[in-house]
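with the sequence up front, the predicted model follows.
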Amino acid sequence: MKRIQFQETGRICQVPINDIFGFMYLATFIYFLPVTGIIFIYIAILKYTKRSLIIANVRQLGLEQTRYRRELRFIKRILILISIIFITGVPYLTFFLQVNIGQSPMPSYGHRISFMFLSCGQGLVMLLAIFYADDVRKSLRNILLQKLPWIRGRRIGNIIS
């Protein structure tokens, strides 16, 4: 059975939303498994951080607090990335529920809107992942300070770092 079909109203080739098996297969392997993996990694890091915080109270507090702050910053970044993925998936979920539960026809622009949100969300996640790398952020700050020397004394350098 052919899963990918040309949809004339949207002028796009894809697995139709009405095909529950094909849609759920793609949604599972493209969206839910990676997000679930990220969430489990996040939970493991969170448990490790809490455990090391308890140990830090017994040991040296100075070194452990800097490590703890660094780990919390890492956890915050992961949480931001996961929330972006979930938020940008809401329009696609809305159209899916509208077609399958509400039994209403899919608007001709629905696929384009939902794919636009998914694409923008994935692009934003990639940009944030690159920007969160300390070396990339430092080199961006240096380039910005070289190109715009008038901001050298201002606080924009602190915003980037």
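Thanks, I have it. Numbering: from 1, shown residues only.

switch to C-alpha atoms for all contacts and neighbour counts from now on
OK.

roughly how far does the residue nearest to Phe95 when sequence neighbours are not counted sit from Gln5?
Once flanking residues are discounted, Phe95 sits nearest to Gly110: 6.7 Å by Cα to Cα, 6 or more residues apart in numbering. Distance check for Gly110 against Gln5: by Cα to Cα, to the nearest Å, it reads 16 Å.

ok, those two, which is more surrounded?
Using other Cα atoms under 10 Å, the more surrounded residue of Gly110 and Gln5 is Gly110, with 16 against 11.

against that first model, consider the following:
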Amino acid sequence: MDVFEILSSLLMLICSIFGTICALVFIIIIIIHHQCHTINNLLAFNCAVAGCITSITYICQSIYQLIDIGNDILCPLRGFILHTGTGLLYHSLCVIGCYRLFVTVYSTRRFLQTNNCAISMVAIQWFISCTFVVPLFITGKIQYQVNGRICGVLMEEEWSFIYLISIAFVFPLIIIVILYTKIVKYMKQNPFSIKNSTNIPSQHRRQSELRLIRRICMIITTLFILDFPKLVSFIATEILLLPSWPYMIRVDRMFITFGISTTMLVNIIITDDVRKVLTSTIMKYIVPKKRVQDINVIKMPIV
């Protein structure tokens, strides 16, 4: 392995560990604190589970790359889990977008905002995410890539690669953009007046929804930018017929792991209940110590 391969594997490992920690912190807080058991938080919990699965798999993959044992019997299985986890992450964001559409645009249809509806969407999402890679896995399309020392669908397998990025990346991204475009358009067409004091709860909810949409758009933008190299590489090599860069697969994986870890961190930041619990827990153990240190400084005799 040369220097670039070692550094790229280390970066993948660090980003994946950070993403796993953020996802596990989110999952533990949601499970332990009952006040966090709301539909919005549970949908974000679903996103964290997907990120945790993918990050742990990338940790294993990075370790295998560093010890130079990439093409083992479990390599296709790791490739299957990596593709499935990436799809899980994007599909979970689709579910969040659908629920925000139901709450905002179809607020009068209460059955769309129930727990049963949310659970049904999550169940359907997991079924699709866990099965769309199965045909590629069964037919042996997930193969060891020497340049990247990782298993996945080769770009040379044009139809398989197009199918993969369409289901895991392109279609979910298009659906998410359409959903949030419709939400923003609806909110612009139904503005609320701040001067109207009789509708304060509705104003507060609308402001919260707008703030949540902005935060979700941050995650979408991050994921789009970080998966963009894969799309550019495919267009350059398969459509424009330009020579491929040997390390492009590693660059793509570095972007993906960094994007997943960033998404897990943003997921904690934008989920108010989880952020408040985490902040209060940190302050609980930091502030008292700081106060004791301050008291000791005050009590020190002046010589």
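That came through fine. If you're wondering where the values come from, they're calculated on a predicted model, not measured in any experiment.

counterpart of the residue nearest to Phe95 of structure 1 in structure 2?
Counting by TM-score structural alignment, Gly110 of structure 1 corresponds to Met248 in structure 2.

ok, its match to Thr237 of structure 2 distance?
11 Å.

what's the burial count for Tyr92 of structure 1?
Using other Cα under 10 Å, Tyr92 of structure 1 has 19 neighbouring residues.

that one against Ser114, yeah?
Yes. With contacts counted by Cα atoms under 8 Å, Tyr92 of structure 1 reaches Ser114, the gap being 4.6 Å.

helices of structure 1, residue ranges please.
Shown for structure 1, the helices assigned by DSSP state H span residues 20-27, 33-58, 61-100, 110-131, 134-147, 156-160.

any chance of the ones you listed in JSON lines, plus distance to Arg11 of structure 1?
Formatted as JSON lines, the helices of structure 1 follow (distance: least, Cα to Cα, whole Å):
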{"stretch": "helix 20-27", "distance to Arg11 of structure 1": "18"}
{"stretch": "helix 33-58", "distance to Arg11 of structure 1": "29"}
{"stretch": "helix 61-100", "distance to Arg11 of structure 1": "17"}
{"stretch": "helix 110-131", "distance to Arg11 of structure 1": "10"}
{"stretch": "helix 134-147", "distance to Arg11 of structure 1": "40"}
{"stretch": "helix 156-160", "distance to Arg11 of structure 1": "42"}
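
separation between Ile156 of structure 1 and Ser119 of structure 1?
From Ile156 of structure 1 to Ser119 of structure 1 the distance is 29 Å (Cα to Cα).

what secondary structure does Ile124 of structure 2 sit in?
Recorded secondary structure, Ile124 of structure 2: helix (DSSP: H, G, I helix; E, B strand; the rest coil).

show me what it lines up with in structure 1.
Using TM-score structural alignment, Ile124 of structure 2 lacks an equivalent in structure 1.
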